[in-house]
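**Student:** Predicted structure and sequence below. I'll ask about it afterward.
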Amino acid sequence: MKYKHTLLPLLFYLCSLPLMAQKHLQVGHFFGSDYGKQKEATEILMKGKRLKPYNLMLFRSLTLPTQSINIAEIEKAVTADGSKAIDKETGRKGNRLYYGFFQLQPLKGLNCYLFYRNNSLNPANSRKANITLIYMEGKASLDELKKSFAR
């Protein structure tokens, strides 16, 4: 009985670790927040076996319509996190961040990645004016992820 009182909280803590993984980032508070509950927003959380072919352990994605969010706030957080990246690729339109792919500092032996895209800056996508924010963790290299996303 004594072990149940110790084991149960420990299990809850261990299960929540992947969900807290990106909390050390400026963009961390956007995931699992009211942003994902907005109309036309899409939030995805995947972990486990489904990610094994991609050599990932955690995938979090948040797609938001630009008319209902503060884009500058999200862009500022992405830029702050991106400034600490060990590798990055970015594209700008005017003085705005159009996209960013950042390899962040490893966390507990796992590679960490952040991807951002602001479709509202591309006139060809005016019907899909949204931003996408993706956080990933795993053993995958940057080249592996780029190949996976190119498919």
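**Tutor:** Structure received.
**Student:** When you work out contacts or count neighbours from here on, use the C-alpha atoms and nothing else.
**Tutor:** OK.
**Student:** residues in contact with Ala140?
**Tutor:** When contacts are counted by Cα atoms under 8 Å, 6 or more residues apart in numbering, Ala140 touches Tyr54, Asn55, Leu56, Asn111.
**Student:** To what extent is the second one buried, counted in neighbours?
**Tutor:** Meaning Asn55. 16 (other Cα atoms under 10 Å).
**Student:** Ignoring the adjacent residues along the chain, who's closest to it?
**Tutor:** Excluding its sequence neighbours, the residue lying closest to Asn55 (Cα to Cα, 6 or more residues apart in numbering) is Ala140, at 4.9 Å.
**Student:** wait, what's in contact with Phe31?
**Tutor:** Contacts of Phe31 by Cα under 8 Å, 6+ apart are Glu43, Arg60, Ser61, Leu62.
**Student:** Turn the residues you listed into a markdown table, including secondary structure, distance to Leu11 and neighbour count.
**Tutor:** Shown next, in a markdown table, are the contacts of Phe31 (DSSP: H, G, I helix; E, B strand; the rest coil; distance: Cα to Cα, whole Å; neighbours: other Cα atoms under 10 Å):
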| residue | secondary structure | distance to Leu11 | neighbour count |
| --- | --- | --- | --- |
| Glu43 | strand | 25 | 20 |
| Arg60 | strand | 22 | 19 |
| Ser61 | strand | 25 | 19 |
| Leu62 | strand | 27 | 20 |
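**Student:** and here's the other structure:
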Amino acid sequence: MNKPIRIIFIILLMGISTSLYAQQGLQIASVFQKYSKHKGVTMVELSNEMLETYEMTLYKSISFKNAGKAMPLILRCLEIDKKKAKKVKEVILDGEIQSGYYQLPAIKEDINRFILFKTSKKGNATLIYIEGELDADDLVTMLFMKKN
């Protein structure tokens, strides 16, 4: 292999391994893996350009039009992952999580990690994983800022 091709290959491998490492050790990774290509499911992963705008290194979300069959796995994964969280904020109705905010310990200095979860009365659900330099206040501001 000539040198330029070898360098490109190494850079690609580093990018892939960083993405795979991002959710390593988290149970929610299995939700993304299992359901990302199912009908009625939308998965979003932001590009590097968008990530830099919001001081993120990774953003992944998965939304379910009808989360019925996926809910037991989602809730089981959240239950396990939230045990590792530094901060937990949840809204629980009739014994079930309606929404959750979980700040996980950093895996690297200045790289914060968050799991966000929300359900709707219509049976929809969204699970989001974010990591980056943004802190909890930045995240809350971004989530609740008014759209023009």
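**Tutor:** Great, that's in hand. Every value quoted in this text rests on a predicted model; they were computed, and no experiment measured them.
**Student:** Show me what the residue nearest to Asn55 of the first structure aligns to in the second structure.
**Tutor:** Correspondence of Ala140 of the first structure to the second structure, assessed by TM-score structural alignment: Leu134.
**Student:** Quick check: next helix or strand after the top strand by length along the first structure?
**Tutor:** Using DSSP state E to define each element, the first structure has its longest strand at strand 96-107. Under the assignment DSSP states H and E, the closest C-terminal helix or strand after strand 96-107 of the first structure is strand 110-118.
**Student:** who touches that following strand?
**Tutor:** Contacts of strand 110-118 of the first structure (Cα under 8 Å, 6+ apart): 78, 97-106, 129-141.
**Student:** and the gap between Leu73 of the second structure and Tyr54 of the second structure?
**Tutor:** To Tyr54 of the second structure, Leu73 of the second structure is 30 Å away according to Cα to Cα, to the nearest Å.
**Student:** What are the boundaries of the helices in the first structure?
**Tutor:** For the first structure, the helices defined by DSSP state H occupy 2-20, 71-82, 142-150.
**Student:** From Lys39 of the second structure, how far off is Ala141 of the second structure?
**Tutor:** Not Ala; residue 141 of the second structure is Thr. 32 Å.
**Student:** same question, Asn124 of the second structure
**Tutor:** 13 Å.
**Student:** Ok, Glu55 of the second structure next?
**Tutor:** 31 Å.
**Student:** now Leu58 of the second structure
**Tutor:** Using Cα to Cα, one obtains 24 Å as the distance from Leu58 of the second structure to Lys39 of the second structure.
**Student:** With neighbour numbers in mind, choose between the two.
**Tutor:** Of the pair Leu58 of the second structure and Lys39, Leu58 is the one with more neighbours under other Cα under 10 Å, namely 21 against 10.
**Student:** I'd say the more buried one and Glu49 touch.
**Tutor:** No: between Leu58 of the second structure and Glu49 there is no contact under Cα atoms under 8 Å: 11.1 Å.
**Student:** what about Thr126 of the second structure, neighbour count?
**Tutor:** 20.
**Student:** That one - nearest residue in space that isn't next to it in sequence?
**Tutor:** Among residues not flanking Thr126 of the second structure along the chain, Ser63 sits closest, at 4.3 Å (Cα to Cα, 6+ apart).
**Student:** With Tyr35 of the second structure instead?
**Tutor:** Nearest residue to Tyr35 of the second structure, sequence neighbours excluded (Cα to Cα, 6+ apart): Val41, at 7.0 Å.
**Student:** wait, that neighbour sits on Ile62?
**Tutor:** Yes: if you go by Cα under 8 Å, Val41 of the second structure and Ile62 touch, sitting 6.8 Å apart.
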